[in-house]
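Visitor: here are the coordinates; sequence isn't available:
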């Protein structure tokens, strides 16, 4: 359970092995984390009669502790938690160039 919850039932999943960033986590641990997140989310939906679930993970300067962890946050209509999307423009050529470079990396 998160010590500073965003909502009732807010859970953190932390792998047993320490990793500072998402990009460092081995594939077995990642599989265990996401499968655990699914089980916990399903349980919270039933126990708390949620309106939804938010699953999130922060990296770099955006994380509040120095180890990889995933948040499972029960959501309720009018709970006050929100995702604010900035109003940015990206032109088609920049979008296509980034998509091409990403495909090359993969």
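Guide: That came through fine. In this text the structure is predicted, and so the values were computed from the model without any measurement.

Visitor: for the rest of this, base every contact and every neighbour count on C-alpha atoms.
Guide: Noted.

Visitor: which residues sit in contact with the spatially most central residue of the chain?
Guide: The centroid of the chain falls nearest to residue 56 when counting by CA atoms, centre = their mean (1.6 Å). Residue 56 sits next to 70, 71, 72 when contact means CA atoms under 8 Å, 6 or more residues apart in numbering.

Visitor: let's bring in a second one:
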């Protein structure tokens, strides 16, 4: 069974329309079709990359600097006090193509961005064991 075509790749290729706010040879940014708030923008690489860990190092600096410019532009254009910047990796990733959300925010805008339920460590020892596992995984070859 063939996978569905990637809607973001279709936008990049010009096969699907989008309200673009940025395009260069490596990145395209466009309005989200179901925005949290007006001005909610998605930024995607022009090559099909599924997850953040697959972002090539030679694209990473351009990704970072473009996202910073985009964040400031969204805030300025929308008169926002700040923004919510996020990426989902597989879980909650509605399109399996790396994309960064830039969502304009103002105080008391009604958005309840909930990171929960919280799961506190049962003890300092449990936290130390968790930290040790992550440190060990960081020492593995990439």
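Guide: Right, received. Where do you want to start? The model shown is predicted, which means the values in this text are computed figures rather than measured ones.

Visitor: picking up where we left off before, what's the residue nearest to the centre of the first structure aligned with over in the second structure?
Guide: Aligned by TM-score structural alignment, residue 56 of the first structure pairs with residue 86 of the second structure.

Visitor: one step back: who wins for neighbours among the contacts of residue 56 of the first structure?
Guide: Of all these, the highest neighbour tally under other CA atoms under 10 Å goes to residue 72, namely 24 neighbours.

Visitor: so that one, which state does it fall into?
Guide: In three-state terms, and counting by DSSP: H, G, I helix; E, B strand; the rest coil, residue 72 of the first structure is strand.

Visitor: could you find the counterpart of it in the second structure?
Guide: By TM-score structural alignment, residue 72 of the first structure lines up with residue 102.

Visitor: distance of its match from residue 22 of the second structure?
Guide: Shown here: residue 102 of the second structure relative to residue 22 of the second structure, a distance of 13 Å by CA to CA, to the nearest Å.

Visitor: thinking again about what came up before, reformat the contacts of residue 56 of the first structure as JSON lines; add distance to residue 31 of the first structure.
Guide: Formatted as JSON lines, the contacts of residue 56 of the first structure follow (distance: CA to CA, whole Å):
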{"residue": "70", "distance to residue 31 of the first structure": "12"}
{"residue": "71", "distance to residue 31 of the first structure": "15"}
{"residue": "72", "distance to residue 31 of the first structure": "15"}
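
Visitor: and stretch 86-97 of the second structure, end to end?
Guide: Start-to-end, stretch 86-97 of the second structure (CA to CA) is 14 Å.

Visitor: do stretch 90-108 of the second structure as well
Guide: OK, stretch 90-108 of the second structure end separation, CA to CA: 30 Å.
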